[in-house]
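Asks: Sequence plus the predicted model coming up.
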Amino acid sequence: MKLFVVAGLVLLLAGSFVSAKPIQADTQVPTDTQPDESPSQAWASSVNSAYSADGIMSSVLDMIRSMFGGDEPAAKTVAELADHAPGNVSMLVNGVKRADLQAVIGDPNWEATIFCPTNRAFRAALLKLKIKITDLYTDKTALMNILSYHTVPGPALTAGQLKDGQQLTTVSQHTLTVHVDKVEGTSIAGASDTGKVVAADIKAGKTVIHVIDEVLLPPKPSAEL
């Protein structure tokens, strides 16, 4: 059960940090409240929104800091943080709800490190998988596999504790590798994808969330290879 909880934290935490003010580029990307839109259409829209601009990442960071920095009190639980999640991370937040993880994310003593992808990253993953968000929501096994792959149980790791070459074991018992570069920043490498940390150290209770710009797809079971 803790596996699912940790995965849920990742999604929820990412949502709260982006809510301070809207990201201009993301306003062109429909949220999952429009189920009729195909993943390919959504991805094309995100590409046209100049995703490569560093300014988008800076805007995300500014929003997160303005919402959680300064005198803003930290959320006591991941669930509390998720209550304020904006549309930019709605797909992951909804995924946590569909996976029935509220009890876990509502525990103030839950300790984990969560790498939370944004909606933009999630849409790209859907395109790669050739599925719709509704398909993923109804397949709880696949949903839990993805969520647990983004969650590392145990004492939460801050950005300063993430070291180059560090190996992290996820709730799903897979390994993620940390890459730290003085110029490029910190990134998290999975089996086939690498996500750059675009917002770090978002705290909720004893859990720390780092927002990444890529969904890390877990490796396929050996039977499917």
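Replies: Yep, that arrived.
Asks: contacts, neighbours, all on C-alpha from now
Replies: Noted.
Asks: Helices along the chain, start to end?
Replies: With helices called from DSSP state H, the chain shows them at 2-17, 39-48, 54-68, 78-82, 90-98, 102-105, 119-129, 133-138, 140-149.
Asks: tell me the angle the fifth one makes with helix 119-129.
Replies: Regarding helix 90-98 and helix 119-129, their directions subtend 80 degrees when assessed with axes from the mean of the first three to the mean of the last three Cα atoms, to 10 degrees.
Asks: buried set for helix 90-98?
Replies: Judged by neighbour count using 16 or more other Cα atoms under 10 Å, the buried positions of helix 90-98 are S90, M91, L92, V93, N94, G95, V96, R98.
Asks: ok, second structure coming up, stack it against the first:
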Amino acid sequence: MKNQNLPSWMKQLTGFAGIIGASALIGFPAWAHITSNTNVANSTQISQVAGKVKTAASPAPTSAAKDIVAIASGDPQFKTLTKALGAADLVATLQRKGPFTVFAPTDAAFAALPEGTVENLLKPENKAQLTKILAYHVVPGSVVSTSLKSGDVKSVEGSSLKVGVNAGKVTVGDAKVVTADIKASNGVIHVIDKVLMPPDAK
């Protein structure tokens, strides 16, 4: 991927790998503790405040070697997301060291958008808009379910995401986290049931 072709936010993203430490990220809000090396011990391990959110089962020893893109492309519920990442030229970016936290919409979440929305976003002429939307689903750092707290966090797109933790349920914007802590070699994936739209894209 040639840096000169990247949008400005992506140029900043490529530099995050060199400045994000294992336990802290400069400028990252205090609502979450960044843990790039945290492992999910088993399928029931989750914080008390997020106890009703399903966590991913412990990965096989070799799965930790898979990056975010490899995990998404190998999961049948992320076919649309995988196609969108390719159309936006974000595959190479999310294969970088990171770490990244990705709130990943399922195929059902994309299908719930108004008719024709996904098809239009996948067109080459709408690449900038698609990139903006996908970047809104990514947060720098690896934030696992045991670290989730209510508050605002800045996405890679630049706008803030509102995270809510209430009675054991976790929301991001108006989406629900339905599966948490899918661990990748360069971050973590949390599955959500809706596609998030940046404030100026609504």
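Replies: Here it is on my side, so go on. These numbers were taken from a predicted model, which means no experiment stands behind them.
Asks: ok, back up a step: looking at the buried residues of helix 90-98 of structure 1, which is nearest K132 of structure 1?
Replies: Set against K132 of structure 1, the nearest of these by Cα to Cα is M91 (11.4 Å).
Asks: Mind telling me what that closest one corresponds to in structure 2?
Replies: In structure 2, M91 of structure 1 lines up with T80, judged by TM-score structural alignment.
Asks: what does A200 of structure 1 give?
Replies: With TM-score structural alignment as the criterion, A200 of structure 1 lines up with A180 in structure 2.
Asks: how about stretch 114-124 of structure 2: buried residues?
Replies: Here stretch 114-124 of structure 2 shows V118, L121, L122 as buried, counting by 16+ other Cα under 10 Å.
Asks: Could you pull up the contacting residues of P140 of structure 2?
Replies: F16, G98, P99, F100, T101, S155, V156 (Cα atoms under 8 Å, 6 or more residues apart in numbering).
Asks: what do you get if the cut-off is 6 Å, keeping everything else the same?
Replies: Taking Cα atoms under 6 Å, 6 or more residues apart in numbering, we find P140 of structure 2 in contact with F100.
Asks: re earlier: could you check how many residues crowd around the match of A200 of structure 1?
Replies: Neighbour count for A180 of structure 2, taken as other Cα atoms under 10 Å: 25.
Asks: thinking again about what came up before, with distance to L196 of structure 2 added, can I get the buried residues of stretch 114-124 of structure 2 in CSV?
Replies: Shown next, in CSV, are those (distance: Cα to Cα, whole Å):
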residue, distance to L196 of structure 2
V118, 13
L121, 14
L122, 16
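Asks: tell me which of the residues you listed is nearest to D67 of structure 2?
Replies: L122 (23.2 Å).
Asks: what residue of structure 1 takes the place of the closest one?
Replies: For L122 of structure 2, the aligned position in structure 1 is occupied by Y137, per TM-score structural alignment.
Asks: now the closest residue to V188 of structure 2 other than its chain neighbours: how far from T117 of structure 2?
Replies: With sequence-adjacent residues excluded and distances taken as Cα to Cα, 6 or more residues apart in numbering, V188 of structure 2 is closest to T101, at 5.0 Å. Distance from T101 of structure 2 to T117 of structure 2, counting by Cα to Cα, to the nearest Å: 25 Å.
Asks: cool, and S155 of structure 2?
Replies: 22 Å.
Asks: Which member of the buried residues of helix 90-98 of structure 1 is positioned nearest G55 of structure 1?
Replies: The closest of these to G55 of structure 1 turns out to be S90 (Cα to Cα; 21.8 Å).
Asks: residues contacting that closest one?
Replies: Applying Cα under 6 Å, 6+ apart to S90 of structure 1 gives no contacts.
Asks: For structure 2, which segments count as strands?
Replies: According to DSSP state E, structure 2 carries its strands in the segments 54-55, 100-105, 138-140, 151-154, 160-166, 169-172, 175-184, 187-192.
Asks: Mind putting those strands into CSV with distance to A72 of structure 2?
Replies: As requested, those are exported to CSV (distance: least, Cα to Cα, whole Å):
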stretch, distance to A72 of structure 2
strand 54-55, 16
strand 100-105, 9
strand 138-140, 14
strand 151-154, 23
strand 160-166, 22
strand 169-172, 19
strand 175-184, 10
strand 187-192, 9
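Asks: Quick one: closest of those strands to L6 of structure 2.
Replies: Of the strands of structure 2, nearest to L6 of structure 2 by Cα to Cα is strand 138-140, at 16.2 Å.
Asks: Report the distance from stretch 61-68 of structure 2 to the chain centre.
Replies: Distance of stretch 61-68 of structure 2 from the chain centroid (Cα atoms, centre = their mean, to the nearest Å) equals 16 Å.
Asks: List the contacts of the residue nearest the centre of structure 1.
Replies: Taking Cα atoms, centre = their mean, the centroid of structure 1 lies closest to C116, which sits 1.5 Å from it. By Cα under 6 Å, 6+ apart, the residues touching C116 of structure 1 are V10, L11, A14, V211, I212.
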